[in-house]
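Visitor: Whatever this is, show me its structure:
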Amino acid sequence: MTSGSDPTPTFQPAFGVYVHWPFCLSKCPYCDFNSHVRHAAIDETRFARAFAREIETTAARTGAREVTSIFLGGGTPSLMRPETVGAVLEAIGRNWTVAADAEVTLEANPTSVEATRFAGYRAAGVNRVSLGVQALDDTSLKMLGRLHSAKEALEAVAIARRTFDRYSFDLIYARPGQTPADWVDELALAIKEAAEHLSLYQLTIEEGTPFFGLHAAGKLSTPDEALARALYDVTQDVCDRHGLAAYEISNHARPGAECRHNLVYWRGQEYAGIGPGAHGRLDLEGHRHATATERRPETWLMRVEASGHGLISDDVLTSEERADEFLLMGLRLAEGIDPLRYTALAGRKLDPGRIALLCEEGAIAVEADGRLRVTQSGFPVLDAVVADLAA
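Guide: All right, here's what the predicted structure looks like:
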């Protein structure tokens, strides 16, 4: 974070840039992200110019920053040509200083077609790839609406391993019909292939998705609370045994292999949001700004071409809003939060009585250095813990 913007900085300054590529080949039935299917060819040159324009406009607002991480998310960024990725990264480098050791991540589908582009992404400046594997059996992949097979996914992981210094992949668990024994076997294979980082998400039924309608109609069953908890416990136990402890509620890594860009979000640091539907948190003249851009790709494009940016909201957060956000994001991390930072942001202390009660219930713990963290028992009920502390 920039000097003067955070009253009690706990970590080294960080500034991330998130770039959203909003297009996918198909819409997965569980996904509520800002992603769009277009059957006509995407004018990548035009979009690359618009990304560069919005980056320039954003940089004019922030002034000098050293970029410590870049994340190209989506949608499916691996549908972009490497030349497009290179143009976006060059625009970031023209407008801000990029740290020599900056983490540059690109999300990719693990299909054979997209894996052929990995060398081009590496040459363009990407040094970390995150693969949306989601499952390692073909029946589950079909149910999840994925377009790759398990064999194709593992082949793409192998190409990523040879191409990039760092890589990760995602899996979704608590799928219909999945048992703890099934998940143990799948997770063991995943850990063998993943090497240093895994993102493991429980399937959630999000309003507005096809799965939501199927679930409401009784045509899609998900694990009950007890089975979901058993699957969560299996996840922690297996990953811990293999040296990939959870550093965040859904993310596991070997020490030093954490996703540095995502840590920017969870630690309440500063990042620019570029592209359709991107969110940002910028520290400007002593205030924290929450920004969001137009979600519809073509409308965003016209906005940027007309005025240099696609912003549809740019709100100054109150002290209370910023403190609540810090609490909500920071307690996702195994390292927890520094309550003194909360006090500095909110202008009030967390309630000692609530902390004592949650400690007694085993949901949180207070470390010797004063940091407050959620326990493994507390993570499955994290939302309730945060709500209790913030009240």
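Visitor: CA only for contacts and neighbour counts going forward, please
Guide: Fine.
Visitor: Mind jotting down where the helices sit in the stretch 51-200 of the chain?
Guide: 82-95, 112-115, 118-124, 138-143, 150-163, 180-194 (DSSP state H, counting those that start in this stretch).
Visitor: CSV for those helices, including distance to residue 257 and mean neighbour count?
Guide: Below are the helices of the stretch 51-200 of the chain laid out as CSV (distance: least, CA to CA, whole Å; neighbours: other CA atoms under 10 Å):
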stretch, distance to residue 257, mean neighbour count
helix 82-95, 22, 19
helix 112-115, 22, 17
helix 118-124, 19, 19
helix 138-143, 27, 15
helix 150-163, 14, 19
helix 180-194, 11, 16
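Visitor: Proceed likewise with the subsequent sequence, for comparison:
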Amino acid sequence: MTPLALYIHWPFCLAKCPYCDFNSHVRERTDIGQWQAALLADMAHEAALSGGRELTSIFFGGGTPSLMPPALVESLIAQASRHWRFAEDIEITLEANPSSVEAANFAALAQAGINRVSLGLQALDDTALRFLGRLHDASEGLAALAVAQRHFRRVSFDLIYARPDHTPESWEAELTRALAFGTGHLSLYQLTIEPGTRFATLVREGRFTPLDDDAAGALFGLTRELTARAGLPAYEISNHARPGEESRHNLTYWRYGDYAGIGPGAHGRRGGVATVRHRKPENFLKAVDAQAHGLAEQRALGMAEQASEAMLMGLRLAEGVDVKALAARFGFAESDLVVPAKRAFYAGLGLLNDTGDRLAVTGKGMPLLDALLGELVPESLVAA
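Guide: The predicted model follows:
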């Protein structure tokens, strides 16, 4: 049986959190016992459908999972070990905001079984953090990083670049400083302006001007150059790691493996079925009371939809995709998965590395990934 990953979504955030998706902040009336029972029941439902498989990773994400009581984290990990066989080197990650409040929990969370932490630093100077809407300042974030490195074997953190007026000189200084902290993994995201976001509103109001494509592309190239030189090459369009330090959990997504998702709003993919949990915490709890799980929807995916998702996810990776293997897996010809003329054309331009079976976007092509995906993956497959 194929391995499995487990995603656990914790819906509660710090009070006044500017990124809270659920408007469900940590508060005195949060009943931890009720949430423990609900999450364990939701996990048991997924285990009944995928039991006996090897679990390669667990990822605690969502609102502010580093504020979860360590005893709750420990109970969830322990129960997962009863439902599934743990891989010998199982990766158990927890997302954390780099605040002093959350850093105070790190020692206990490590004792509970967390062996990898992902910190949302986002920037190393206070002006940028204020622009990004973060609640922590740079000194607090770096203090949290130091605590994390004392307690967890593997540490990752993220930064956002291509901010307004971000120059190659300032980004080189910031990224060089970040690399010097010695973590084995960095997530480096280019600032994008998505419709309906606070940044889109600020742009529309003329309060800042995004970097143009050429300037952002120069920073992308600089990012790849500096990380590769430091021994953390890009293994995904925005993720960089020392060999062996890649996020195994996220690789499951990008390689189109199966993962169970539990908790409010969690998505999953298992055996060709897409699952979605109730998003609002109150609705999730009601669903668990009524049906012993939090599922709002589960839908069988057609082979074309699965093949499209596998292609779109896999081409984000430096390793690319094995087109022949995917074609066999989903019952298609290779030409159904990749438009042959476009494949040859973009390989000729040096934007693709095509070895026959395996197809990968080159470093030169990665800044154009979205456009390439639109050209390479047949529209009929994506629309299916």
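Visitor: quick revisit: with respect to residue 208 of the first structure, which of the helices of the stretch 51-200 of the first structure lies nearest?
Guide: Comparing the helices of the stretch 51-200 of the first structure against residue 208 of the first structure with CA to CA, the closest turns out to be helix 138-143 (17.7 Å).
Visitor: Could you tell me where the closest one falls in the second structure?
Guide: Aligning helix 138-143 of the first structure against the second structure (TM-score structural alignment) gives residues 126-131.
Visitor: what's the counterpart of residue 4 of the second structure in the first structure?
Guide: So, by TM-score structural alignment, residue 4 of the second structure is matched to residue 15.
Visitor: re earlier: could the helices of the stretch 51-200 of the first structure be laid out in a markdown table, adding distance to residue 33 of the first structure?
Guide: Below are the helices of the stretch 51-200 of the first structure laid out as a markdown table (distance: least, CA to CA, whole Å):
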| stretch | distance to residue 33 of the first structure |
| --- | --- |
| helix 82-95 | 21 |
| helix 112-115 | 20 |
| helix 118-124 | 23 |
| helix 138-143 | 18 |
| helix 150-163 | 22 |
| helix 180-194 | 24 |
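Visitor: if we compare those, which one ends up closest to residue 57 of the first structure?
Guide: Checking the helices of the stretch 51-200 of the first structure against residue 57 of the first structure by CA to CA gives helix 82-95 as the closest, at 9.2 Å.
Visitor: correct me, but residue 98 of the second structure touches residue 144?
Guide: Yes - counting by CA atoms under 8 Å, residue 98 of the second structure touches residue 144, with 5.2 Å between them.
Visitor: Longest strand in the second structure, please.
Guide: strand 85-96 (DSSP state E).
Visitor: center of the second structure - which residue?
Guide: residue 250 (5.8 Å; CA atoms, centre = their mean).
Visitor: quick one: the equivalent of that one over in the first structure and residue 295 of the first structure, what's the gap?
Guide: Using TM-score structural alignment, the equivalent of residue 250 of the second structure in the first structure is residue 262. From residue 262 of the first structure across to residue 295 of the first structure, the span is 21 Å (CA to CA, to the nearest Å).
Visitor: swap in residue 100 of the first structure?
Guide: According to CA to CA, residue 100 of the first structure and residue 295 of the first structure sit 32 Å apart.
Visitor: Show the contacting residues for the residue with the largest distance to the centre of the second structure.
Guide: Going by CA atoms, centre = their mean, the residue of the second structure most distant from its centre is residue 341, 32.5 Å out. With contacts taken as CA atoms under 8 Å, 6 or more residues apart in numbering, residue 341 of the second structure has no neighbouring residues.
Visitor: Let me know the secondary structure of whichever residue in the first structure pairs up with it.
Guide: Counting by TM-score structural alignment, residue 341 of the second structure corresponds to residue 353 in the first structure. Under the three-state scheme (DSSP: H, G, I helix; E, B strand; the rest coil), residue 353 of the first structure adopts helix.
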